[in-house]
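>>> fold the following and give me the result.
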Amino acid sequence: MDELVRNATARLLDSGNVAALIAGVIAFALVLNRGTWLPLRNVVTIAHEGGHAVVALLSGRKLNGIRLHSDTSGLTVSTGRAHGPGMVFTLLAGYPAVSLLGLGGAWLVTSDRARWMLWGSIALLVLVLLAVRNAYGVLSVLVTGGALGAVSWLASPPWQALCAALVCWFLLVGGLRPISELGRKRRRGRAGDSDADQLARLTGIGGGAWMFLWFLIGFASLLVGGFWLLLMPQV
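Okay, here's the model as predicted:
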């Protein structure tokens, strides 16, 4: 274990890949600053609702549509049994989806497949677009996909890698903030129909336990994904 840590540290120091670290710092700033977080939170909402939609389909539910709102909230509607594992997993999926997408993207970037990450993200956005049922949602997905498409078509490979790393950092960090926001709303009694509270009613396990699980998944993804990104091929 010590040898693994020494080798990783040496690789990080030898690579001189300060750009990946700077991308991480920028992502933290974008998430922590209210002025940048509010518009960029739409990206997190897209990933969150996409997670609900994918798991709903995988669990055999019928996906009726996704709505994305200008206040950065979202809603995924599916029909099927109101109880049971399918409904539980569908509700469970939203918050972890953001962090896990960031983790998967980080693996691609650190494997020198930044363009795969960009095109994979665009493909996922196209699938989400097919399920969106309101004008603002369509606009949000098109703007996000257009930005990624511009990078993948116009940027050089080093810039593609750097932008892909920034997106991954943003998802990894941004996946945690909505959990803390939900916690504040629940303490004020303003989130009675949140994913956590619906899960509590379905399973008998308190909403706080589900939030703790989401936080653990997000924090672990940030640690692992951040480690991978800091060891990405030098740009």
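
>>> for the rest of this, base every contact and every neighbour count on C-alpha atoms.
Will do.

>>> tell me which residues touch the residue nearest the centre of the chain, please.
Computing the C-alpha centroid of the chain and ranking residues by C-alpha atoms, centre = their mean puts residue 98 first, at 1.9 Å. Neighbouring residues of residue 98 by C-alpha atoms under 8 Å, 6 or more residues apart in numbering: 44, 47-48, 51, 171-172, 174-175.

>>> following the helix or strand hosting it, which helix or strand shows up next?
When secondary structure is defined by DSSP states H and E, residue 98 falls within helix 85-110. For helix 85-110, the succeeding helix or strand toward the C-terminus, using DSSP H and E, is helix 114-131.

>>> which is the succeeding secondary structure element to that next one?
Using DSSP H and E, the helix or strand that follows helix 114-131 towards the C-terminus is helix 135-154.

>>> list the buried ones in that following helix?
137-138, 140-142, 144-145, 148-149, 151-152 (16 or more other C-alpha atoms under 10 Å).

>>> residue contacts, residue 141?
Shown here is residue 141, whose contacts under the criterion C-alpha under 8 Å, 6+ apart are 46, 125, 128-129.

>>> between these, which is nearest residue 224?
For these, the residue nearest residue 224 by C-alpha to C-alpha is residue 46; the value is 22.8 Å.

>>> beyond the helix or strand containing that closest one, next helix or strand please.
Assessed by DSSP H and E, residue 46 sits inside helix 34-58. Proceeding C-terminally, helix 34-58 gives way to strand 62-68 as the next helix or strand, assigned by DSSP H and E.

>>> now show me the structure for the sequence below, then we'll compare the two:
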Amino acid sequence: MDKLWAHLVEAQPPPELWLVALSALAAFVIVAYRTSWQLTRGLVTIAHEGGHALVALLSRRRLQGIRLHSDTSGVTLTRGRPTGPGMVFTALAGYVAPSLLGLAGAWLTAQGRVTLLVWSVLLFLVCMLLLIRNLYGALILLATGGAVFALSMYAPDDVQMVVAQVAVWFLLFGGVRPILELRRKRRRGQAPDSDADQLARLTFLPGGFYVLFFLVVAAASVVGGAWLMLPAAVLPSL
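Predicted structure coming up:
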């Protein structure tokens, strides 16, 4: 166990600035380009529903399961009081989860703890797999988890660092786009049961306030992630 822990927390040297910048550019293109976004958006949905599930458990709600659908949507089913703080925090967690996970990943990456980051993601996916309640969801989690496991076992440290950089930037940028899409859908009246509208029914604040809250958290996470990762790459070269 001591050797395993030492392996997990072993720090890799920080990447060069050009690699961090190139990883950020690659992730931004993936999120901004429509086709690549449709192919990868399901990863953001995993983080979104995982956020709901985690906060539901922390607030002592009974978690009935998670469903991930082929149209990149998802739903987390819980049981408990239909109102109250537990329900509010559970509804709040979804849209901010990808950004906050990206921020946590940025902190680990800046510390050089790439192995710990990869195995934390793998543990997160395994826990979600235990809660999944549909075949497509199970398949997408198995495929994602298998890719992460192969990365951790067979990829050289340099490759793991590059993939970690792109993945962290992807979560940071990918946490913003669904909120902008939600804003557009609400303006067209196409999302009456969104998380923001559920929160509006649970509290005295309008749904637009929660969309703004989601966006502020996502934007702050992008800034915070850049502040963590860019200095880590710049300082060793000074």
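
>>> re the thing from before, distance to residue 94 of structure 1 and neighbour count added to the contacts of residue 98 of structure 1, as CSV?
Listed next are those as CSV, based on distance: C-alpha to C-alpha, whole Å; neighbours: other C-alpha atoms under 10 Å:
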residue, distance to residue 94 of structure 1, neighbour count
44, 10, 25
47, 8, 27
48, 4, 24
51, 5, 24
171, 13, 29
172, 14, 33
174, 13, 27
175, 10, 33
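
>>> redo these as a markdown table? Include distance to residue 230 of structure 1.
A markdown table is the format used below for the contacts of residue 98 of structure 1 (distance: C-alpha to C-alpha, whole Å):
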| residue | distance to residue 230 of structure 1 |
| --- | --- |
| 44 | 22 |
| 47 | 23 |
| 48 | 25 |
| 51 | 26 |
| 171 | 15 |
| 172 | 13 |
| 174 | 18 |
| 175 | 19 |
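
>>> how close does the residue nearest to the centre of structure 1 sit to residue 215 of structure 1?
Look at residue 98 of structure 1 and residue 215 of structure 1: by C-alpha to C-alpha, to the nearest Å, they are 12 Å apart.

>>> between the two, which contacts overlap?
Looking at what touches both residue 98 of structure 1 and residue 215 (by C-alpha under 8 Å, 6+ apart), there is no common residue.

>>> tell me which residues touch residue 134 of structure 2, please.
Listed by C-alpha under 8 Å, 6+ apart, the contact partners of residue 134 of structure 2 are 66-68.

>>> state which helix of structure 2 is the longest.
Among the elements of structure 2 assigned as helix by DSSP state H, the one spanning the most residues is helix 207-234.

>>> related to what we said a few turns ago, may I see the buried residues of the helix holding residue 46 of structure 1?
Judged by neighbour count using 16+ other C-alpha under 10 Å, the buried positions of helix 34-58 of structure 1 are 37, 40-56.

>>> what does stretch 75-89 of structure 1 give?
Along stretch 75-89 of structure 1, the positions that meet the burial threshold by neighbour count (16+ other C-alpha under 10 Å) are 75-76, 78, 86-89.

>>> in structure 2, what residue corresponds to the residue nearest to the centre of structure 1?
The alignment partner of residue 98 of structure 1 in structure 2, by TM-score structural alignment, is residue 98.

>>> what about that match, distance to residue 157 of structure 2?
Going from residue 98 of structure 2 to residue 157 of structure 2 by C-alpha to C-alpha gives 25 Å.

>>> and if you look at residue 83 of structure 2?
Following C-alpha to C-alpha, the distance that separates residue 83 of structure 2 from residue 157 of structure 2 is 47 Å.

>>> next one: residue 186 of structure 2
Distance from residue 186 of structure 2 to residue 157 of structure 2, by C-alpha to C-alpha: 44 Å.

>>> these two: which has the busier surroundings?
A count of neighbours by other C-alpha atoms under 10 Å puts residue 186 above the other of residue 186 of structure 2 and residue 157, at 19 against 15.

>>> in terms of helices and strands, where is the more buried one?
When secondary structure is defined using DSSP H and E, the element that contains residue 186 of structure 2 is helix 177-187.

>>> next, the buried residues of stretch 185-195 of structure 1.
Buried-residue list, stretch 185-195 of structure 1, by 16+ other C-alpha under 10 Å: 186, 195.

>>> quick one: it aligns where in structure 2?
When stretch 185-195 of structure 1 is compared against structure 2 (TM-score structural alignment), it corresponds to residues 185-195.

>>> hmm, who's touching that stretch?
91-92, 94, 182.

>>> mind doing that once more with 10 Å?
For stretch 185-195 of structure 2, the external contacting residues (C-alpha atoms under 10 Å, 6 or more residues apart in numbering) are 88, 90-95, 179-180, 182-184, 196-201, 207-208, 210-211.

>>> from these, keep the buried residues only.
When neighbours are counted using 16+ other C-alpha under 10 Å, these contain these buried positions: 88, 90-95, 179, 182-183, 196-200, 207, 210-211.

>>> hmm, back to that, now the helix holding residue 98 of structure 1 on structure 2. Mean distance?
Relative to the matching residues in structure 2, helix 85-110 of structure 1 has an average distance of 0.4 Å after the fit, by mean C-alpha distance after the TM-score superposition for structure 1.
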